[in-house]
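Engineer: Here is a sequence with its predicted model. Questions after.
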Amino acid sequence: MERSTVWRWEKGTAAPLPEQRPRIVSVLGVTPEELDDLLNETAAKDTSSPQSHVPEHPGVTSTSSWDDPDELWLQLQELQESNVGDEQLRFLEDQVPRIVAEYEHRGPVELGPVVVRARRQVHQLLRGRQTLRIRYRLHRLAGQLAGLAGYMAVNMGRFRLANVYCQEALLCATEIGDVDLQAWVWGTYSLGAYYQGDFQQAYSHAGRGRALAPQSPQSIRLLVNGQARALGKLGDRAGVEKAVGQALSLLDHHEISPELTPCLSFEPYGYARLAANAATAYVPLGDTERVLHYTGDVDTAVEQADSDWSRALVRLDVATALLRQPDPDLEHALALGTESVRICADHPIRSVWQRAHTLYGLAQRWAGDARVTEFTEVLRTWWSRPQVRDVAGGPTR
């Protein structure tokens, strides 16, 4: 209960709400009738006070348009009140980097509910009173949590839900003027469109994010993950080369660690993430040389990073490229595909499922080959697992 509210009751300028009365009765140890008597007595004292009398002719007095000092004091106290303290807020804020760090170990099935609970808690706090500084931090936290929930929903193939979370994240980021968070959200919008097969929309979403801050390091992700990959699917080789080149140029202007950052991170892409996405962009173009060049560049970083998904995705990109080249290497490609499925057997995400499905489709060119039959059986066994069915989903869930 806010102290200023209690002061108003004591002063007789306000009365408790009906739902507040049982608690007051319990705390004071009085009956409801005794509470009514106390409140009536307080109100009577206030109305009998000479200071509380309204002048018969209010326009005549020189002080009638001024605030009451006691009332002003209460309002001053209210301006400083907050239903959340720094310690509680820091605890909530610290959950964001912890979720990001644990995501690739625990996955969206386990961590999604954690994010949703934290988001609801922040929304509950936002219904109360805070100082402007605290409210800014709460809005930023609400935007980050909604963004994380949106990204996880994409990984689960729940695209309609992801879009709503992203709308909320974008609203919060816009409200506080956080351009980097806005750009990140547009990148997640783009990711969802890409995995729904709407590559033109994926390109456009990334472009809207870039328009906010073309020189921001967040534009590296938008260029290579959002635009280059979409253009690759659209068969635009020149567009892919331009987007990858712009991302590399932008990377040179910022001091960013070359290590592989967590996929869920709000941090900008370093070279490892850039190169891995560039490789993916060149896969549908059949440019095996470029795919192997970029995956070779990040092989060490990917193997050293604690990221099973990245290891699986890089292997699937290489496997697909090996089947698209003029002289397909079926044995090596299927070995990589099988290894990718093994790596993500227990905690798959939509992107791994989708690329494995693409590799399966390409392999049907050699449907009579025993190696293809064996790989198909591996995939069918994997696809039958409940956690894999969860991420397979429908196109608009």
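Structural biologist: Now that the structure is in, tell me what you want to look at. Computed from a prediction, not measured in an experiment: that's the story for all the values here.

Engineer: When you work out contacts or count neighbours from here on, use the C-alpha atoms and nothing else.
Structural biologist: Fine.

Engineer: how about the helices in the stretch 151-300 of the chain?
Structural biologist: Counting by DSSP state H, counting those that start in this stretch, one finds helices in the stretch 151-300 of the chain at the ranges 159-175, 179-195, 199-212, 218-221, 229-233, 237-252, 271-282, 288-304.

Engineer: try this one side by side with the last:
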Amino acid sequence: MGLAERRRTLGYSQERLAQSVGVDRTTVGRWESGRITPQPAQRRRLAAALGIGLRELDVLLSPPQAGQSDAAPQVDAVLNAGDPDEMIRREFLGILAVSGALTALPDDEAHALTTASDQGAPRDFTRMNAHLWRVYQLARTKASVHPVVRDQLTTLSRAASGRHSRRLLSAVADLLQLAGEVAFDTNRYADAAASYTLAASVSREAGAYDLWACALVRHAYVELAENRFHQAEQLLTVARKLAGRGDTALSTRHWVASVQAQAYAGLGDLAACERALDRAEAVRDLAPGSADGGWLRFDGARLSEERGARYVRLGRLDLAEDTLRDALRQPALAPGQSFRRRGSVLADLASIGVRRRDPEQVAAYGQDAVELAKASSSDYVARRLRILCDELGGLGQDHRVAELKARIVAL
């Protein structure tokens, strides 16, 4: 038995085990794949969480010997050798160093260096990025977009290393945010955070305040996924100030407000949550086209389901249920449309059933969400269901809820 088998035997998700040990979920994944080993202090906490001694833990963490049938960690290590994402991050760190140096050079020297390359025009990269965002939105399995984004990042990094153009740097920051979205959707929080941090740095170099604010908003989502609401609120406070210096024709500041509402709900502040939602609702006053469909997509279309989710977090189940059921009736959330959005609303309605101790409601909405997770291979919906699974508690004695829990674990 390996570490992953022991975790599953105990009924733990990677996220739940990570919370018990005090690490990121991706760290647990790397332990299970054999790519890294726990530090001494982590080993003690991990052993305690698994209910075993340190010697037993050593056995679980030891790589399979020759002749053993479980070769998954070895295969995983080979497939991840020379992680291309890590190489891309190093290239972009180099870009930051180059762009910083160029700003310190006299204009004539900087111009000579930045006109030395002819690897594509910034507007070409901007168009390609916009296309990739559309592909990402339409893809049922977000991870399928990863290879194309990775290749485009490599091409962009080579072009940007030879030029110092605000427009080109903005294209870099744009695509880094998309790379982060792909990583986040596949539960690679550390990779997502790294991408968003780089995107924020490049946006600062480009003087692109809206891009910069959006990178911080996306970084805040990583904190929210880990229930670090204070850290998310701090990021969003800065994002709001940056958005105030951006283009008032864009919906950036309204998106910031929408995500602030989520942070305030996590902190239990209903009044602040309502004020933030009201600021987000003002997006409807903007002219069409305020969300460009790429790195900024907030047009208020999801506000009803988001408001419902905030009410769930705050324990206002009466308000939450009416709002979420209304959201399900929207054409954009009809069966066969947005799997991710519909799955998220169904998970929230199942969560309301948990709080009301209503196994029938939990099973009905939860089973529908499982079907969507399976049909779309969406890690986001699966992650929402794992959270639901951790909330079930004593309701798991009901045969309908027990069946749902088994299906969620199987995901």
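Structural biologist: Done, it's in. Every value quoted in this text rests on a predicted model; they were computed, and no experiment measured them.

Engineer: Tabulate the helices of the stretch 151-300 of the first structure in JSON lines, adding columns for distance to Y103 of the first structure and mean neighbour count.
Structural biologist: Formatted as JSON lines, the helices of the stretch 151-300 of the first structure follow (distance: least, CA to CA, whole Å; neighbours: other CA atoms under 10 Å):
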{"stretch": "helix 159-175", "distance to Y103 of the first structure": "17", "mean neighbour count": "21"}
{"stretch": "helix 179-195", "distance to Y103 of the first structure": "16", "mean neighbour count": "26"}
{"stretch": "helix 199-212", "distance to Y103 of the first structure": "24", "mean neighbour count": "21"}
{"stretch": "helix 218-221", "distance to Y103 of the first structure": "19", "mean neighbour count": "27"}
{"stretch": "helix 229-233", "distance to Y103 of the first structure": "23", "mean neighbour count": "26"}
{"stretch": "helix 237-252", "distance to Y103 of the first structure": "25", "mean neighbour count": "18"}
{"stretch": "helix 271-282", "distance to Y103 of the first structure": "17", "mean neighbour count": "26"}
{"stretch": "helix 288-304", "distance to Y103 of the first structure": "16", "mean neighbour count": "18"}
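
Engineer: Make a markdown table from the ones you listed and add distance to I24 of the first structure to it.
Structural biologist: Compiled in a markdown table, those are given as follows (distance: least, CA to CA, whole Å):
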| stretch | distance to I24 of the first structure |
| --- | --- |
| helix 159-175 | 37 |
| helix 179-195 | 44 |
| helix 199-212 | 52 |
| helix 218-221 | 52 |
| helix 229-233 | 61 |
| helix 237-252 | 61 |
| helix 271-282 | 58 |
| helix 288-304 | 60 |
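
Engineer: quick one: which helix or strand includes G162 of the second structure?
Structural biologist: Using DSSP states H and E, G162 of the second structure sits within no helix or strand.

Engineer: for the one 10 residues further on, same thing?
Structural biologist: Taking DSSP H and E as the definition, one finds V172 of the second structure inside helix 166-185.

Engineer: What helices and strands are in contact with that helix?
Structural biologist: helix 122-138, helix 146-160, helix 189-206, helix 209-225 (3 or more CA pairs under 8 Å, 6 or more residues apart in numbering; DSSP states H and E).

Engineer: So for R357 of the second structure, which of these sits nearest?
Structural biologist: helix 209-225 (24.8 Å; CA to CA).

Engineer: sorry, back to before: list the buried ones in the helix holding V172 of the second structure?
Structural biologist: The neighbour-count check on helix 166-185 of the second structure (16 or more other CA atoms under 10 Å) flags 166-185 as buried.

Engineer: so that helix corresponds to what in the first structure?
Structural biologist: Per the alignment by TM-score structural alignment, helix 166-185 of the second structure matches residues 136-155 in the first structure.

Engineer: how big's the offset between the matching stretch and the second structure?
Structural biologist: With mean CA distance after the TM-score superposition for the first structure, stretch 136-155 of the first structure departs from the second structure by a mean of 1.3 Å once superposed.

Engineer: List of residues touching that stretch?
Structural biologist: 89, 92-93, 96, 108, 112, 115-116, 118-119, 122-123, 126, 159, 161-166, 168-173, 175-176, 178, 181, 185, 188, 191-192, 195, 264, 349-351, 391 (CA atoms under 8 Å, 6 or more residues apart in numbering).

Engineer: follow-up on the earlier one: switch the helices and strands packed on helix 166-185 of the second structure over to JSON lines, and while doing so, append distance to V345 of the second structure to every line.
Structural biologist: Converted to JSON lines, those look like this (distance: least, CA to CA, whole Å):
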{"stretch": "helix 122-138", "distance to V345 of the second structure": "18"}
{"stretch": "helix 146-160", "distance to V345 of the second structure": "26"}
{"stretch": "helix 189-206", "distance to V345 of the second structure": "22"}
{"stretch": "helix 209-225", "distance to V345 of the second structure": "16"}
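
Engineer: just so I know, which of these lies nearest S351 of the second structure?
Structural biologist: Taking these one by one with CA to CA, helix 209-225 is closest: 16.4 Å.

Engineer: corresponding residues in the first structure for that closest one?
Structural biologist: Going by TM-score structural alignment: helix 209-225 of the second structure matches residues 179-195.

Engineer: Give me the mean distance between the matching stretch and the second structure.
Structural biologist: With mean CA distance after the TM-score superposition for the first structure, stretch 179-195 of the first structure averages 0.8 Å from its match.

Engineer: After alignment, which residue of the second structure pairs with G270 of the first structure?
Structural biologist: For G270 of the first structure, the residue aligned by TM-score structural alignment is D299.

Engineer: Could you pull up the residues touching the nearest residue to that match once chain neighbours are set aside?
Structural biologist: The spatial neighbour of D299 of the second structure that comes closest, neighbours along the chain excluded (CA to CA, 6 or more residues apart in numbering), is A291 at 5.9 Å. Contact partners of A291 of the second structure, counting by CA under 8 Å, 6+ apart, are 250-251, 297-299.

Engineer: Quick one: the residues you listed as TSV, columns for neighbour count too.
Structural biologist: Shown next, in TSV, are these (neighbours: other CA atoms under 10 Å):
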residue	neighbour count
L250	23
S251	28
R297	17
F298	23
D299	23
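
Engineer: I'd like the residues you listed laid out as CSV, including distance to L113 of the second structure.
Structural biologist: Below are the contacts of A291 of the second structure laid out as CSV (distance: CA to CA, whole Å):
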residue, distance to L113 of the second structure
L250, 33
S251, 36
R297, 35
F298, 38
D299, 40
